[in-house]
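Student: Just a sequence and a predicted model for now, questions to come.
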Amino acid sequence: MPKLQITRIGPVETPLPAYQSHGAAGLDLYAALQAPRTLHPGQRLLVPTGYAVALPEGHEGQVRPRSGLALHHGITVLNTPGTVDADYRGEIGVVLVNLGQEDFVVEPNMRIAQLVVA
């Protein structure tokens, strides 16, 4: 796995992106929110992660949905996969959309997506 340089950004401290198991393909990304946000059916929300990632040259980051959120709640990443270029140094944001039938609450520090380095 390529080595990543991770920099915290913003006022909310979230867990650092991490692989949750030895065989995991993606690092979990967390919601850097100060308070819960409600995502109504059909609504989009840009969720900050609280960090920037420096990817090695020749690599990209792919922001992908979490399958459990999609299956159980209809929550997915709108621009799947969202691309993080190797030279991008700003905060990673995740565009979530609620394709479900009910409101969904995005909680602070909730795992909202995965970052796959390719």
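Tutor: That came through, no problem.
Student: When you work out contacts or count neighbours from here on, use the C-alpha atoms and nothing else.
Tutor: OK.
Student: Distance check, the residue of the chain most remote from its centre against residue 39.
Tutor: Taking C-alpha atoms, centre = their mean, the residue of the chain most remote from its mean C-alpha position is residue 101, at 22.1 Å. Per C-alpha to C-alpha, to the nearest Å, residue 101 is found 11 Å from residue 39.
Student: any common contacting residues for the two?
Tutor: Counting by C-alpha atoms under 8 Å, 6 or more residues apart in numbering, residue 101 and residue 39 have no common neighbour.
Student: In contact with the nearest residue to residue 104 once chain neighbours are set aside, which residues?
Tutor: Leaving aside its sequence neighbours, residue 104 sits nearest to residue 39 (C-alpha to C-alpha, 6 or more residues apart in numbering; 5.1 Å). Going by C-alpha under 8 Å, 6+ apart, residue 39 touches 45, 97, 98, 103, 104, 105, 106.
Student: let's bring in a second one:
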Amino acid sequence: MKIQVINTSTHHLPKYETLGAAGLDLKANLKESIFLKPLERTIVKTGLFIALPHGYEAQVRPRSGLAAKKGITVLNSPGTVDADYRGEIGVILVNLSNDVFEITDGERIAQLVIAKHEQATWVEVEQLDSTQRGTGGFGSTGKK
């Protein structure tokens, strides 16, 4: 699949790091570092503008290393970039650690996963079909 992109950053375009990778690393495009305090959130711009084909979305997801080692994650995970959005891709980062985290220019801050999707049409009914799970909610199929 080919995706049109404008790159206003000084960094190379995101790439897949391995043959089996699902996500492309997004990098911070900053004039100066951001110091993210504990429980603080900010939008970090990437310098990337994309035009996705109809029927696709780009999902902005956390990087596991940042989350596990530093407590930095994407707040609205996954964030969605719609096919008709033409603005700059930004990443909402939050610091869930007890330490100030410095975000520097070019730092890999998130992953971008391109995914196919469908648009649904609602069909109103009076009753849904029954299943073994039924109306069991959160955790209803886990250990008891």
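Tutor: Thanks, I have the structure now. Model, not experiment: these values are computed from the prediction.
Student: Tell me which residue of the second structure lines up with the residue nearest to residue 104 of the first structure.
Tutor: Aligned by TM-score structural alignment, residue 39 of the first structure pairs with residue 36 of the second structure.
Student: can you check residue 95 of the first structure too?
Tutor: Match for residue 95 of the first structure (TM-score structural alignment): residue 92.
Student: Run a quick neighbour tally on its match.
Tutor: 20 (other C-alpha atoms under 10 Å).
Student: Superpose on the first structure and give me the mean offset of the host helix or strand of it.
Tutor: Per DSSP states H and E: residue 92 of the second structure is located in strand 88-95. Compared with the first structure after fitting, strand 88-95 of the second structure deviates on average by 0.2 Å (mean C-alpha distance after the TM-score superposition for the first structure).
Student: Tell me the secondary structure at the residue farthest from the centre of the first structure.
Tutor: Three-state assignment for residue 101 of the first structure (DSSP: H, G, I helix; E, B strand; the rest coil): coil.
Student: Please name the residues that touch it.
Tutor: 41, 74.
Student: distance of it from residue 64 of the first structure?
Tutor: 21 Å.
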